[in-house]
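> sharing a sequence plus its predicted fold:
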Amino acid sequence: MSVEHKKLQERYGKEKGTKIGAILGLISGWGFFFFWMGIWCSPQPRFSISILQDLPVLVPVVNFSIPFFHLIISIPFLIPGAWLAIKGVRETTLKVAETHRTEKIVTRGVYSIVRHPQYLGGLLAHVGISFLLSAWYSLLSTPLMVVLVFLISKKEEEELIREFGNEYEDYKKRVPMLIPKARVMAPKLWIKKLSREVSFVDSAIKTSTR
């Protein structure tokens, strides 16, 4: 979520403003993530699509079953969503993803597909997880989440334009905000790329906790 680092530096000085911005960035970023998790996992009615209901997928330990058809529906959302989100973190670094302090405009990789790949990935994952958990309120909240992500993205871009000026304006003209242009990627390539990104994030988290 947007943190106005430049304004904080002007108000509190560069060093103090940077520290405050980093803290606020962590709070807003992780807060948004836990907000999303709360929507997925909160007590709510469960829905079921009456196709292949006799083939539930049992999840051990938590004693939870996933309707098989819901699992099938969720995969096309979860895999691209996870890939976009993880790839977005990888290409800007975990630190930038956490603090929302951008030092340069990244235009390669997934940032050449959409300007906010992590948010797009989050939205796709939201739909996938809603089906996976059969979470009715979570699924119904999708339009609200789209609006919220759009407003956050717009606010962040206002800050980026103030900081980077024409460079970001040119980037905006070339790359869409959240809806990518038609591109096709083979499912095997998605899975291969996803496995690499999961390994990267796992190693990054281990490094940051040392």
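It's in.

> switch to C-alpha atoms for all contacts and neighbour counts from now on
Noted.

> might one say that Arg115 is in contact with Met177?
Yes. Checked against CA atoms under 8 Å, the pair Arg115 and Met177 is within contact range at 4.8 Å.

> these two: which is more packed in?
Arg115 (25 against 20; other CA atoms under 10 Å).

> you'd agree Ser65 is in a strand?
Yes. Ser65 sits within a strand when classified using DSSP: H, G, I helix; E, B strand; the rest coil.

> look up how far Val127 lies from it.
For Ser65, the distance to Val127 (CA to CA, to the nearest Å) stands at 18 Å.

> Glu163 too?
Counting by CA to CA, the gap from Glu163 to Val127 is 33 Å.

> between those two, who's got more neighbours?
Neighbour totals were compared for Glu163 and Val127, and Val127 leads with 23 against 17 (other CA under 10 Å).

> contact partners for the more buried one?
74, 77, 139, 142 (CA atoms under 8 Å, 6 or more residues apart in numbering).

> what's the answer for Val201, then?
86, 90.

> how far off centre is the strand or helix carrying it?
Per DSSP states H and E: Val201 is located in helix 187-208. Here helix 187-208 is found 15 Å from its chain centre; the criterion is CA atoms, centre = their mean, to the nearest Å.

> mind checking which helix or strand the closest residue to Glu169 other than its chain neighbours is in?
Sequence neighbours aside, Ile161 is the residue nearest to Glu169 in space, at 6.7 Å (criterion: CA to CA, 6 or more residues apart in numbering). Applying DSSP H and E as the criterion places Ile161 in helix 142-164.

> Gly88 versus Leu124, what's the distance?
Leu124 is 14 Å from Gly88, by CA to CA.

> alongside the first one, take a look at this:
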Amino acid sequence: MTARMKNKFTNYATLGLAGVLLPCLLYFLPRYFPRDAWTYAGIALMVPGFLLLAAARVQLGASFTVAARTHKLVTTGLYSRLRHPIYFFGQFIVIGLVLCLHTPWLLAVWALTVIVQLLRIRKEERVLQEKFGEEYRAYRARTWF
């Protein structure tokens, strides 16, 4: 499988996963969890979180992995405002799940995901700085997170 085909497959798989998970989420959550403001707030975070995470993944294309030798710096779409939209919107999903499940100890899981993602971001930014130099510095100066 060529890199281009693998990238297309990953993009379609991401969109397909979001297309399957969102309807399941909307169907099952209200049936098995309390219908209260916390659950609806959680759903209100998870749905756009899934959609925007999937959009960010597709926009990133072949540059999805730091190890890619041929990738370019993606600065359009969601990446024109956020350097790490996949991590950012992934947190919407985790926080939404914590709210839906009404389980305060899951806040510890959320905190752990934040720590892991911040460590990963630090590594990614070092690699991007080395690879793209001034172009990445300028991009970093005009974007958030």
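Structure received. No experiment lies behind these values; they were computed from the predicted model shown.

> TM value for the aligned chains?
TM-score of the superposed chains, computed with TM-score structural alignment, normalised by the length of the second structure, equals 0.70; 117 aligned residues with a CA RMSD of 2.5 Å.

> what's Leu90 of the first structure aligned with over in the second structure?
To be clear, residue 90 of the first structure is Arg; Leu isn't right here. Mapped onto the second structure by TM-score structural alignment, Arg90 of the first structure lines up with Val58.

> apart from its chain neighbours, what residue comes closest to its match?
Asn11 (5.3 Å).

> give the contact list for the one you found.
Counted by CA under 8 Å, 6+ apart, Asn11 of the second structure has contacts 57-58, 61.

> closest to Ile115 of the second structure out of those?
Arg57 (21.0 Å; CA to CA).

> neighbours of that closest one, how many?
By other CA under 10 Å, the burial measure for Arg57 of the second structure, its neighbour count, is 20.

> next: Ile205 of the first structure.
11.

> spatially central, which residue of the second structure would that be?
Ile86 (2.2 Å; CA atoms, centre = their mean).

> who's in contact with it?
Per CA under 8 Å, 6+ apart, neighbours of Ile86 of the second structure: 52-54, 56-57.

> if you set the cut-off to 6 Å instead, what comes out?
By CA atoms under 6 Å, 6 or more residues apart in numbering, Ile86 of the second structure lies in contact with 53, 56.

> just give me the match in the first structure for it.
So, by TM-score structural alignment, Ile86 of the second structure is matched to Gln118.

> is it true that Ala125 of the first structure touches Pro80?
No. Using CA atoms under 6 Å, Ala125 of the first structure makes no contact with Pro80, being 8.2 Å away.

> the more surrounded of those two?
Neighbours per residue, other CA under 10 Å: of Ala125 of the first structure and Pro80, the larger number sits with Ala125, 25 against 22.

> by residue count, tell me the biggest helix in the first structure.
helix 14-41 (DSSP state H).

> so the strand or helix carrying Leu84 of the first structure versus helix 187-208, what angle?
Element membership for Leu84 of the first structure (DSSP H and E) is helix 68-92. Going by axes from the mean of the first three to the mean of the last three CA atoms, to 10 degrees, helix 68-92 of the first structure is angled at 60 degrees with respect to helix 187-208.

> heading C-terminal from helix 68-92 of the first structure, find the next helix or strand.
helix 94-99.

> buried residues in the longest helix of the first structure?
By neighbour count on 16 or more other CA atoms under 10 Å, the buried set for helix 14-41 of the first structure is 17-26, 28-29, 36, 39-40.

> again, but for stretch 83-102 of the second structure
83-101.

> these in helices, which ones?
Per DSSP H, those map to helices at 85-101.

> what's around Leu119 of the second structure, how many residues?
Neighbours of Leu119 of the second structure (other CA under 10 Å): 11.

> show me what it aligns to in the first structure.
Per TM-score structural alignment, Leu119 of the second structure is aligned with Leu151.

> and its match, how far from Leu139 of the first structure?
In terms of CA to CA, Leu151 of the first structure sits 20 Å off from Leu139 of the first structure.

> check Val114 of the first structure too.
23 Å.

> again with Lys87 of the first structure
25 Å.

> so between the two, which is more surrounded?
For Lys87 of the first structure versus Leu139, the count of surrounding residues by other CA under 10 Å is larger for Lys87: 25 against 20.

> just give me how far the helix or strand harbouring Ala13 of the second structure sits from the chain centre.
Ala13 of the second structure is part of helix 3-32, with elements assigned from DSSP H and E. Its chain's C-alpha centre lies 13 Å from the corresponding centre of helix 3-32 of the second structure when counted by CA atoms, centre = their mean.

> okay, the angle between it and helix 85-101?
Using the same axes, to 10 degrees, helix 3-32 of the second structure lies at 20 degrees relative to helix 85-101.

> related to what we said a few turns ago, got the contact list for the helix holding Leu84 of the first structure?
52, 55-57, 97, 117-118, 121, 124-125, 128, 131-132, 194, 197.
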